[in-house]
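1. Quick one, structure for this:
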Amino acid sequence: MAWDDYVYIALILANIPLGFIAKHINGYTNRLLYCGLVGFALALVAFQTRIWHSLFTVVGSYFIIKFCSVRYCHVVSLVFNFGYLAFFRMASYLGFDEVSTGTPNAVQLILSLKLISIAFDLRDAVLREADGKKDDDKPPSFPADAMNVGPLEFFGYSYCFLGLFTGPFFRYKTFHHYLNQPNLSKLPTAKKALQELTYVPFYVFVFIVLQKYFPVEYIATDEYLNHPGGVLYRVLYSYPCVMWFRWRFYIAWQLAVCGFTLAGFGAFPKDCDCRSGLGPSKMSQKYKNNVLTVDSQTGEFGEDDVDFTTVKQLRVWQIETITRIGGALPHWNMSVQFWMYHYVSQKFPIRQFRRFAVFVTGAYWHGLHMGYYLAFLMFFFVMLGQEGFVKVTGPLRRIPSKWIEYFWNVVDWSISWQGYLYNQASFRLLKVDDTLRVWASLYYYGHVLTILFIFLGLIFPSPRSKNKDDKKSE
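-> Below is the predicted model of the structure:
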């Protein structure tokens, strides 16, 4: 591994003891300063003299929400932060130090989501208040007592050490909630944190072994492309290659969530029905005045009184057992999926293109390399192709038999992972010529099957439309 990889691992691991300390710091200002200054110090380790990149976006975004009209500040913040990502990635071509890879890039990615979200949430809250709209059953998108975000709060939210390098993304209202909790030290977090680490040693072992024997760089070599094993070898080699890349994120995110849990960050009553990234979706009697309340008799929290779904990042079992290629998305990088849904899909003006807009935004957020766009757009069309396949095979799926159901689950699982395997060449290699060489060695089977089933799905009548036609003929 490169030196930057060791720094990245150290910064992630540091979140665990730092989170434990944060839980025992009392007082709004003390906790705010601790989260912000510790995070800035860690960012300084990652960026070193290049820290000005993140500072520029933080200061610029603060001035945007302070001096732009509330009706347009969200658009200005979006253009400013996503526009700066383009400059950030091209900095080395413009004579600046390289920052678009490794740990600095990870920080800038998370930072851009947070800075854009605070402008959107503030705008929504102000306009909702001006319109007199209020739903007592749902928590507000922005804390009523925090409309006037001060520079210290903005700095603390931006550089909060929790999730700074890996996510999960969290909204300003979640951060504000955390600062105002008087009973954090009483939260039973040790057991829940250990639960997050249960499978991490296994993930680490698999990751180390597979990365060593199945390096991704190999798929761009002539030896791989001309291997006597042919297409079958090239397809089978992709399985472990994609697996260790995926499990690397399992390790980072589980460690990050462990830090959040030990800090008590993202803890809400279970009956608040929390969602990753969003936080509480409804109010609770145990969450009065935005404060977690302890048991009136014991003065303590029950073991199962709170959960940390707000900062949950993944559901491993659901990812590994998907039967639709798009089925993994709600369980993978969950807080960022929320961001894409809430701030892109729900805000995009043309409903028919919302899903497409999410994929394009996701590709741009990852980077400027054409490989990202090939991967995300291909993923979008593979989803449509699988929908067409399910539609075409619909009559066979409706045969009333458990064995038939198991058979199609296995088929769908295989197709879903073939879609991921086929896409991994562009997502990992990033260069168009290398990607096309790999796809050509596979005879573009992913493209051929995708186009075929999209076409068949368009001409094959769906059961619903067929039933309508039958009723009309009667």
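
2. from here on, contacts and neighbour counts on C-alpha atoms
-> OK.

3. State the distance from L449 to W3.
-> Note on L449: its distance to W3, by CA to CA, to the nearest Å, is 42 Å.

4. Compare the two (neighbour count), which wins?
-> Taking other CA atoms under 10 Å, L449 and W3 do not tie; L449 has more neighbours (15 against 7).

5. give the contact list for that one.
-> Residues in contact with L449 (CA atoms under 8 Å, 6 or more residues apart in numbering) are G385.

6. change it to 6 Å
-> For L449, no residue meets the contact criterion (CA atoms under 6 Å, 6 or more residues apart in numbering).

7. For the stretch 151-300 of the chain, which segments count as helices?
-> Here the stretch 151-300 of the chain has its helices, by DSSP state H, counting those that start in this stretch, at 151-159, 172-179, 190-196, 200-213, 222-225, 230-263.

8. and this one, so I can compare the two:
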Amino acid sequence: MTPEEMTYLAVLLFSIPVGFAFNGRGPRTRQWGGAALGAGLTLVTCGPHALHSLVTSLVTWALVRLLPRRCGGAALAWTFGYLLFFRTLWVWGWPQPPPYANALQLLLTLKMVSLASDVQERWEAEPAGVTSSERDELIGSVPPRPGLGETLCYSYCYLGLLTGPFYRMGTHRDWVLGSAPPGSWRLVLRRLRWVPVWGLTGELAGRLFPGGLRDPRLWGWGFPRRLFAMGPAFLALRARFYVGWGCAEGACLAAGFGGNPPESHPRPGWGATRPCPRHKGPPPRPELWDFAAIRTCSPRDTERARGVGAGLRGWNRTVQWWLVRYVHARARGRGPALRNAWTMLVSAFWHGLHPGIYLSFLSVPLWLAAEGALGRLLGGVPKIRGVLWRIPPGIYTMRVFEYLSVGFILQDFEATLNYWGSIYFCLHLLPLFILGLDAVLKPGRGGGHPKTQGEGPKFKGEGPEIQGEGGNTPKFKGGTQKFKGSAPKFKGRPK
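-> So this is what the prediction gives:
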């Protein structure tokens, strides 16, 4: 474990017991105390580089105050433009910030775009028959013009500061103004029960294969061993993410953050999806609240996913929702493949400027399209579909993710292509073969494909859908979203 990872883990473990100190406290204590703690952690880890986050927050607040009806697009351009400047400080002769400042800037970018877009939507689509004061009492609501103090408190709240989860200002206000559920060690320990296992797994994978994909001996190995090398590398990577996200969710549970009544149907990142008054008076037991709003990742769903689309739905759910809501849904008038490619391009830019990241992320739409084509090809062959369905879940999905993670791990353009070339670009050629076969057989079907269930991998339950070929995206009317189809529901006790 590197010193950087030790710092992240120390911050997360410190945040868990601190969360219980906010139980039963008043709104001002939760709001300003949480922000003061977050500002202190920012100064300790980032030092003077914390000024970048402060500038980002202040300018976004000014845009929201001055341009409430157009602040969504303005904030998007401002935050991503500043993110580009932040990533190229060396060009201007400025010192390079530490990785903690980069993590803070990434999450702050999502928060500020979400804040500005929510304010703009409130101005554009005020619900009929609901007064402004009544709207402020609803779960997940944002004020028409957030104050400077409220914006800074949302920006620097210690929960999710460096590792996520992402959450909207409405979720933060619910914790501050509502009757937040009390923290529960039982819920925290239940969420953390697999963290030591994943931590040990990541350490073992890193120690047994210390060189990883950068091992110079790799080029002397045969094809099977080179193909196997990407497995331990991705295992060590995702195990570290599972540990960080699990601890971050544990800190939220300890503070009672992100809890909503089940009738509000909360979803990761989005928070409450149905209007519901904030609870007043003594809060019910923590077990009766739904904490889906801060559920970042489900390792079980990711590891057992059937398909790339399903795996993405279980991975970093709150950020996936942000991408769907503010990027994918706005790419109107384009086909599913182009919308998916645009979303992955924005996601790659958000993650960094390293060319290997773009190679990996822009390969995802290829697989999403191939999975949609495969569903059409097998639509009339139920026996083959049945055989494939009996394959243990996650077997093929994790192999694809291992292959796609190479660019994220190596980051260098030439190194990524050299490794993929050493295994003959096998998992680029396979989806291309599926798409080619689908195109060749298309005329034999009367000029069209039969409609099949699960025609394309879809991001469901977390906003508009990212689809494979052949799907439709729900449309926006009056600034509000209309969702059709089923969505995974989070009821009862958080898992």
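
9. Got a TM-score for the two of them?
-> Scored against TM-score structural alignment, normalised by the length of the first structure, the superposed chains reach a TM-score of 0.87; 445 aligned residues with a CA RMSD of 2.6 Å.

10. In JSON lines, list the helices of the stretch 151-300 of the first structure along with mean neighbour count.
-> Below are the helices of the stretch 151-300 of the first structure laid out as JSON lines (neighbours: other CA atoms under 10 Å):
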{"stretch": "helix 151-159", "mean neighbour count": "21"}
{"stretch": "helix 172-179", "mean neighbour count": "22"}
{"stretch": "helix 190-196", "mean neighbour count": "15"}
{"stretch": "helix 200-213", "mean neighbour count": "14"}
{"stretch": "helix 222-225", "mean neighbour count": "15"}
{"stretch": "helix 230-263", "mean neighbour count": "20"}
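
11. Map G199 of the second structure across to the first structure for me.
-> The alignment partner of G199 of the second structure in the first structure, by TM-score structural alignment, is V204.

12. Just give the nearest non-adjacent residue to its match, would you?
-> Leaving aside its sequence neighbours, V204 of the first structure sits nearest to I251 (CA to CA, 6 or more residues apart in numbering; 6.8 Å).

13. Distance check, the residue mapped onto the one you found from the second structure against G183 of the second structure.
-> With TM-score structural alignment defining the correspondence, I251 of the first structure maps onto V243 in the second structure. Distance, V243 of the second structure to G183 of the second structure, using CA to CA: 20 Å.

14. Against K442 of the second structure, how distant is the counterpart of C241 of the first structure in the second structure?
-> Counting by TM-score structural alignment, C241 of the first structure lines up with A233 in the second structure. Distance of A233 of the second structure to K442 of the second structure, given as CA to CA: 39 Å.

15. Helices along the stretch 351-474 of the first structure, start to end?
-> Counting by DSSP H, counting those that start in this stretch, the helices of the stretch 351-474 of the first structure are 354-366, 370-392, 394-397, 402-429, 432-441, 445-459, 463-473.

16. Could you dump those into JSON lines with distance to A256 of the first structure added?
-> As requested, these are exported to JSON lines (distance: least, CA to CA, whole Å):
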{"stretch": "helix 354-366", "distance to A256 of the first structure": "20"}
{"stretch": "helix 370-392", "distance to A256 of the first structure": "25"}
{"stretch": "helix 394-397", "distance to A256 of the first structure": "41"}
{"stretch": "helix 402-429", "distance to A256 of the first structure": "23"}
{"stretch": "helix 432-441", "distance to A256 of the first structure": "32"}
{"stretch": "helix 445-459", "distance to A256 of the first structure": "35"}
{"stretch": "helix 463-473", "distance to A256 of the first structure": "45"}
